[in-house]
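Asker: Could you work out the structure for the sequence below:
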Amino acid sequence: MATEALEAIHEVARRHKMTYDEYRILKDWLISVGEDGEWPLFLDVWLEHVIEDINTSHRTGNKGTIEGPYYVPDAPEMGSHAKISMREDEKGESLRFQGQVRSTDGTPLGGAKVELWHADADGFYSQYAPGLPEWNLRGTFTADEEGRFQIDTLLPAPYQIPTDGACGKLIAAAGWHAWRPAHLHLKVGSQGHEQLTAQLYFPGDPHNEDDIASAVKPELVLDPKTVDGIDGKVVDYDFVLDPLS
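Answerer: From the prediction side, this is the model:
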């Protein structure tokens, strides 16, 4: 695989008749990715979606997508029906996210773990931005005996990936934008089943069609509704997990 990757780079250089000046710019940029600590960002944004497609192509349950760079394990346990950790004055529209975890044969998966994390209304993640409580908008929820869960949180905001380092230079040079659509991150797992990693998106976001990370799939776009007696929006979304082979 390493040889094929190098051969692909060689072909690009030949096709575009790369000059030594261009080569030096490329070499300096690759060095700056490491110096800026942005290799995880670069790989998660521009490569992970392909790796995810390859490694989950066999699944018949829910579609997943990339994890991204902002996952933190061991978020506090909240139970099956709970409000996620947030500041008292947290900005944003209320969102109730609820559903059921099942196996592909329809069996409810009681005790399944649902990890949820997302950006705040300003597009920032706790533990990756200053001034936020450690577990802000992060939690682990355990489905009840019927595999059901209900999580009260807030609608996240779209945000730009960092543009002040080497990845930002690439974006500017290529004439791309740096935006990710608003999304919820989830990891869902149950004993004897493959863990699902997903990002769930919202209809009408202008960057669903041109996500810088190429991670949006039609099956991952939610359908929020207004329900009498409940503040904000309500989303019903079930997870179907593939058994381990």
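
Asker: Going by C-alpha atoms from here, please, whenever you check contacts or count neighbours.
Answerer: Fine.

Asker: can you map out the strands along the chain?
Answerer: 77-79, 81-83, 94-103, 113-117, 138-142, 148-154, 159-160, 179-180, 183-189, 196-201, 233-236, 239-241 (DSSP state E).

Asker: To Ser214, which of the ones you listed lies closest?
Answerer: For these, proximity to Ser214 was assessed by C-alpha to C-alpha; strand 179-180 is nearest, at 9.0 Å.

Asker: contacting residues around Lys113?
Answerer: Counting by C-alpha atoms under 8 Å, 6 or more residues apart in numbering, Lys113 touches 140-143, 187-190.

Asker: Give me the buried subset of these.
Answerer: 140-143, 187-190 (16 or more other C-alpha atoms under 10 Å).

Asker: Glu134: which of those residues is nearest?
Answerer: Taking those together and measuring to Glu134 by C-alpha to C-alpha, the closest member is Thr140, at 14.1 Å.

Asker: Could you also give me the structure for this second sequence? I'd like to compare it with the first:
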Amino acid sequence: MRDGEAGTPLVFQGQVTDATGQALPGAVLEMWQADDDGLYAQFAPGIPEWNLRGGIVTDDEGRFAVTTIQPAPYQIPTDGSCGRLIAAAGWHAWRPAHLHLKVSAPGHQTLTTQLYFKDGAYLEADVASAAL
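Answerer: Model (predicted):
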């Protein structure tokens, strides 16, 4: 992240396991997220290309820890066909704050998901219907 990245500090830590609960040492966790203004690198001007994007390899017990900031909710574009659909349906255009995760390990299927924050804004009405 940028030096002096604005936002509430967040340590995201855990353990990667297989479906039976066995630790997966050497698993790769890729993570990307919006910043404190709800903007993503590579999609908003003035943000360094790989800001708040990265990867980490789990330790011998499948554990990891990432120091970052809590992302903000953000509004999806309301122009073009997407905007017309949102307007016609009477929806709002907001996504709840979340972390994007992609976890891979040799011999296992790659998992791509999003992790939301308890009691976060827009969880019950995510325009993408992804926070269920």
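
Asker: closest to Glu4 of structure 1 among the contacts of Lys113 of structure 1?
Answerer: Among the contacts of Lys113 of structure 1, Lys187 lies closest to Glu4 of structure 1 (C-alpha to C-alpha), at 32.7 Å.

Asker: what's the aligned residue in structure 2 for the closest one in contact with, if anything?
Answerer: By TM-score structural alignment, Lys187 of structure 1 lines up with Lys102 in structure 2. Under the criterion of C-alpha under 8 Å, 6+ apart, the neighbours of Lys102 of structure 2 are 28-31, 110-113.

Asker: so what's Lys102 of structure 2 closest to, chain neighbours aside?
Answerer: Thr112 (4.2 Å; C-alpha to C-alpha, 6 or more residues apart in numbering).

Asker: For the one you found, the count of nearby residues, please.
Answerer: 13 (other C-alpha atoms under 10 Å).

Asker: again, but for the one 4 residues further on
Answerer: Tyr116 of structure 2 has 17 neighbouring residues, counting by other C-alpha under 10 Å.

Asker: ok, for it, nearest residue in space, not its chain neighbours?
Answerer: Leaving out its chain neighbours, the residue that sits closest to Tyr116 of structure 2 by C-alpha to C-alpha, 6+ apart is His98, at 4.5 Å.

Asker: again with Ala105 of structure 2
Answerer: Closest residue in space to Ala105 of structure 2, ignoring its immediate chain neighbours: Ala27 at 4.5 Å, by C-alpha to C-alpha, 6+ apart.

Asker: What lines up with that neighbour in structure 1?
Answerer: In structure 1, Ala27 of structure 2 lands on Ala112 (TM-score structural alignment).

Asker: Tell me the counterpart of Pro48 of structure 2 in structure 1.
Answerer: Per TM-score structural alignment, Pro48 of structure 2 is aligned with Pro133.

Asker: show me what contacts its match?
Answerer: Pro133 of structure 1 sits next to 87, 126-127 when contact means C-alpha under 8 Å, 6+ apart.

Asker: just the residues you listed now: which is nearest Trp29 of structure 1?
Answerer: Ranked by distance to Trp29 of structure 1 (C-alpha to C-alpha), the contacts of Pro133 of structure 1 are led by Gln127 at 27.5 Å.

Asker: What about that closest one, how many residues nearby?
Answerer: The tally of other residues near Gln127 of structure 1 (other C-alpha under 10 Å) stands at 15.

Asker: cool, Arg102 of structure 1 as well?
Answerer: Residues lying near Arg102 of structure 1 (other C-alpha under 10 Å) number 22.

Asker: One more: the one 3 residues further on?
Answerer: Counted with other C-alpha under 10 Å, the burial measure for Asp105 of structure 1 works out to 11 neighbours.

Asker: What's the separation between it and Leu186 of structure 1?
Answerer: Distance, Asp105 of structure 1 to Leu186 of structure 1, using C-alpha to C-alpha, to the nearest Å: 22 Å.

Asker: same deal with Pro203 of structure 1?
Answerer: Using C-alpha to C-alpha, Pro203 of structure 1 is found at 18 Å from Leu186 of structure 1.

Asker: Have a look at those two and say which one is more surrounded.
Answerer: Leu186 (24 against 14).

Asker: what sits against that one?
Answerer: Contacts here follow C-alpha under 8 Å, 6+ apart; on that basis Leu186 of structure 1 touches 114-117, 196-200.

Asker: Same check on Gly120 of structure 2?
Answerer: Going by C-alpha under 8 Å, 6+ apart, Gly120 of structure 2 touches 96-97.

Asker: Quick one: map it onto structure 1.
Answerer: Aligned by TM-score structural alignment, Gly120 of structure 2 pairs with Asp205 of structure 1.

Asker: likewise Asp18 of structure 2?
Answerer: In structure 1, Asp18 of structure 2 lands on Ser103 (TM-score structural alignment).
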